[in-house]
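[1] test case, fold it:
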Amino acid sequence: MAYDDAARRARALSGFKVRDAAFHWLTFAAAVAVLLLLGGVIASLIHGSIPAFRAFGFRFFVTNVWNPAIDQYGALAAVYGTLVTSFIAMIIAIPIGLGVAIFLTELCPHALRRPIGTAIELLAGIPSIIYGIWGLFILAPFLQAHVQPGLIALFAKVPGLNILFAGPPYGIGLLTAGFILAIMVLPFVSAVARDVFDTVPPLLKEAGYGMGFTTWEVIKNIVIPYTRVGVLGGVMLGLGRALGETMAVTFVIGNADTIPSSLLAPGTTISAAIANEFTEAVGDLYTSSLIELGLILFIITFVVLAISRLMLMRLEKQGGR
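    Next comes the predicted model:
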């Protein structure tokens, strides 16, 4: 009997080892597959960009010419539009997203937290083409009629800003695209911020209130410092979405291959340029230039994520001290 029990235990242990080894190699294969897929994307982008790079070199990154008729291409206008619209989106989405998260975790009645939180998160599930249609037929005419004329008049005599908000009010343009992107990235910022705000130990907040802190002081001195790593992660997640958004921006940015001095004027982004022109690209150089645009967008996104990762590591070290 004792021998049989020992044999069964040995077989069970052997089975555990086999299953554990199989699970180890399965997860390892999944990780390697992701790396191979990423490497394949990078390699294909680099390979497809070679003809354009041979033709234009580094001038491709700093010139503002995009003329398929004479096979002259430059990425500066698209890069400028991508960075500007993403910056506008984050300027709008960060304070609103954090405000929503603070309201839901600190001020909102418990009965309303779930419905409001769910409604905001549903914004992330709306297809981008719906945002684009709404932006083109509803938001752009509203901005053209009621917002942009006011901005032009307000900043007409302010040096610098009178250039950024110069007319005429087209409705579509960089500012409208930034508004659309802000709405699209808002649920990412607010959802992540709300989740990390919920991780703050109640004892810390109660200690702050016990010392006489107001709600704002508790948020500023306890909640935000305690969750700053998570909040930054949510902001960078939203920025990554803003940089790569295609269809919604394509509808409302105007798709003009220029670098406008005014935020109210039409422009373009990398993703919008690729979406508009890839199906019509004729010739190897035209196609290669569009692929090189995709490579530039990949590099921009990678740099942003790398910087955010370094910032997170720095914040974690500071928090440890």
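[2] okay, CA-based contacts and neighbour counts for the rest of this
    Fine.
[3] residue 119 versus residue 103, what's the distance?
    Distance, residue 103 to residue 119, using C-alpha to C-alpha, to the nearest Å: 14 Å.
[4] let me fix that, I meant to ask about residue 11.
    Distance from residue 11 to residue 119, by C-alpha to C-alpha: 53 Å.
[5] again, but for residue 149
    Taking C-alpha to C-alpha, one finds residue 149 at 32 Å from residue 119.
[6] which of these two has more residues huddled nearby?
    Per other C-alpha atoms under 10 Å, whichever of residue 149 and residue 119 has more neighbours is residue 149, with 18 against 12.
[7] please name the nearest non-neighbouring residue to the more buried one.
    Residue nearest to residue 149 in three dimensions, not counting chain neighbours: residue 169, with 6.3 Å by C-alpha to C-alpha, 6 or more residues apart in numbering.
[8] enumerate every residue touching that neighbour.
    Contacts for residue 169 (C-alpha atoms under 8 Å, 6 or more residues apart in numbering) come out as 144, 145, 148, 149, 264, 265.
[9] how about this one, so we can line them up?
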Amino acid sequence: MAVVSEQLTMVTPQIARRSSKPVSDRLFRWASFGSALLVLIVLTGILGSMIYGALPAFREFGLAFVTSSVWNVGQDQYGAWVAIMGTLTSALIALVIGVPISLGIAIFLTQLCPPWLRRPVATTIELLAAVPSIIYGMWGLFVFAPLFARFVQIPVTSLVEGIPFFGTILYARVPSGVGVLTAGIILAIMIIPFIASIARDILDQIPTMLRESAYGIGCTTWEVVRHVLLPQAGVSIIGAIMLGLGRALGETMAVTFVIGNANRLSLSLFDPGSTIASRIANEFNEAIGMQLNALLALGCILFLVTFTVLVLARLLIARVKIT
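    Predicted structure coming up:
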């Protein structure tokens, strides 16, 4: 009897756990589903409220709101083309400058950096990601912009003046240091920590056997990086770049400080401009009536641009996986 009672004592908790397991699974499933649904509800609410507020501007101006470069608050005439071009141009400059530097940092930390230097450099990169954007903007306006005007804009303007093409895109009418190129450089500094940190973690996760095999057959470090590491981490690196691009497209305060906030189209990268985010930040506080509707319409366009970039990134990632 003692043996039987002992066996029953051991079996009873197991039966209780088995009977409670389906309940816990259902609770976990519904909690996970609720978390995912909450994100969709919040996103739908944000997008719906923005579209509702932007409808008067879209009804009033139609397609001309996107194609027009006029932004006159006094006459209630609004066009988004200057802000759209400034957003795309500054983000493209940030990628052109930031992506090679980020990949170089990641490759150095994983392949070439001495062990005693790896942790300080990695920590410094991660600390840069934690710096608030307004600090980047203040540094860019009060420190970087004067130096950029003195040592880059003035000498380059005097050098390329009168030269076809270069004399157009690198000519500063007023070398103040602020402009689209300055905004792109500041954005590049801001996205480098994100792309570099993710790319470093991705390269670290590649099996050591692949590297050792490549070195074993006589490959150089460049050949290992070019033919082994980058193909293995290509999809994830594209994702990291798209994350940096999303940060560059939506950045507000830093760009507002250094882009000049001028509503004009110019082929020169040294001239002031504006982005969608900087225009919203400058005018939203005092906007009423049609101006407020136009700013909400700008927000919808920025959302559409970001969504388009995300779709293109997904297609590119799918293509890389297939090849």
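[10] overlay them and tell me the TM-score.
    After superposition, the two chains reach a TM-score (TM-score structural alignment, normalised by the length of structure 1) of 0.96; 317 aligned residues with a C-alpha RMSD of 1.2 Å.
[11] all helices of the stretch 201-321 of structure 1, in order?
    202-210, 215-218, 224-244, 247-252, 270-277, 284-320 (DSSP state H, counting those that start in this stretch).
[12] dump these to TSV, plus distance to residue 41 of structure 1 and mean neighbour count.
    TSV is the format used below for these (distance: least, C-alpha to C-alpha, whole Å; neighbours: other C-alpha atoms under 10 Å):
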stretch	distance to residue 41 of structure 1	mean neighbour count
helix 202-210	45	13
helix 215-218	46	15
helix 224-244	15	20
helix 247-252	21	25
helix 270-277	16	20
helix 284-320	9	17
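[13] now render the ones you listed as a markdown table, adding distance to residue 83 of structure 1.
    Below are the helices of the stretch 201-321 of structure 1 laid out as a markdown table (distance: least, C-alpha to C-alpha, whole Å):
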| stretch | distance to residue 83 of structure 1 |
| --- | --- |
| helix 202-210 | 38 |
| helix 215-218 | 33 |
| helix 224-244 | 7 |
| helix 247-252 | 13 |
| helix 270-277 | 10 |
| helix 284-320 | 9 |
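[14] circling back to that earlier point, out of the contacts of residue 169 of structure 1, which are buried?
    Neighbour-count burial (16 or more other C-alpha atoms under 10 Å) is assigned, among the contacts of residue 169 of structure 1, to 144, 148, 149, 264, 265.
[15] how about the third one, what's its partner in structure 2?
    Structural alignment places residue 149 of structure 1 opposite residue 154 in structure 2 (criterion: TM-score structural alignment).
[16] secondary structure class for its match?
    The three-state label given to residue 154 of structure 2 by DSSP: H, G, I helix; E, B strand; the rest coil is helix.
[17] what range in structure 1 matches stretch 257-274 of structure 2?
    Going by TM-score structural alignment: stretch 257-274 of structure 2 matches residues 251-268.
[18] who touches that stretch?
    Stretch 251-268 of structure 1 is contacted by residues 64-66, 76-78, 80-82, 132-133, 135-136, 140, 148, 163-177, 250, 269, 272-273 when judged by C-alpha under 8 Å, 6+ apart.
[19] endpoints of that stretch, how far apart?
    10 Å.
[20] buried ones in that stretch?
    251-260, 262-268.
[21] same question for stretch 130-141 of structure 2.
    For stretch 130-141 of structure 2, by 16+ other C-alpha under 10 Å, it's 133, 136, 137, 138, 139, 140, 141.
[22] quick one, what contacts the equivalent of the fifth one over in structure 1?
    The one in question is residue 139 of structure 2. Residue 139 of structure 2 maps onto residue 134 in structure 1, with residues paired by TM-score structural alignment. Contacts for residue 134 of structure 1 (C-alpha under 8 Å, 6+ apart) come out as none.
[23] average offset between the helix or strand hosting residue 134 of structure 1 and structure 2?
    Secondary structure from DSSP states H and E places residue 134 of structure 1 in helix 128-134. Its match in structure 2 and helix 128-134 of structure 1 itself, once the structures are fitted together, sit a mean 0.5 Å apart by mean C-alpha distance after the TM-score superposition for structure 1.
[24] buried ones in the next helix or strand after that helix?
    Downstream of helix 128-134 of structure 1, the first helix or strand assigned by DSSP H and E is helix 140-142. Of the residues in helix 140-142 of structure 1, those with enough neighbours to count as buried (16+ other C-alpha under 10 Å) are 140, 141.
[25] once you drop chain neighbours, what's closest to residue 274 of structure 1?
    residue 290 (6.0 Å).
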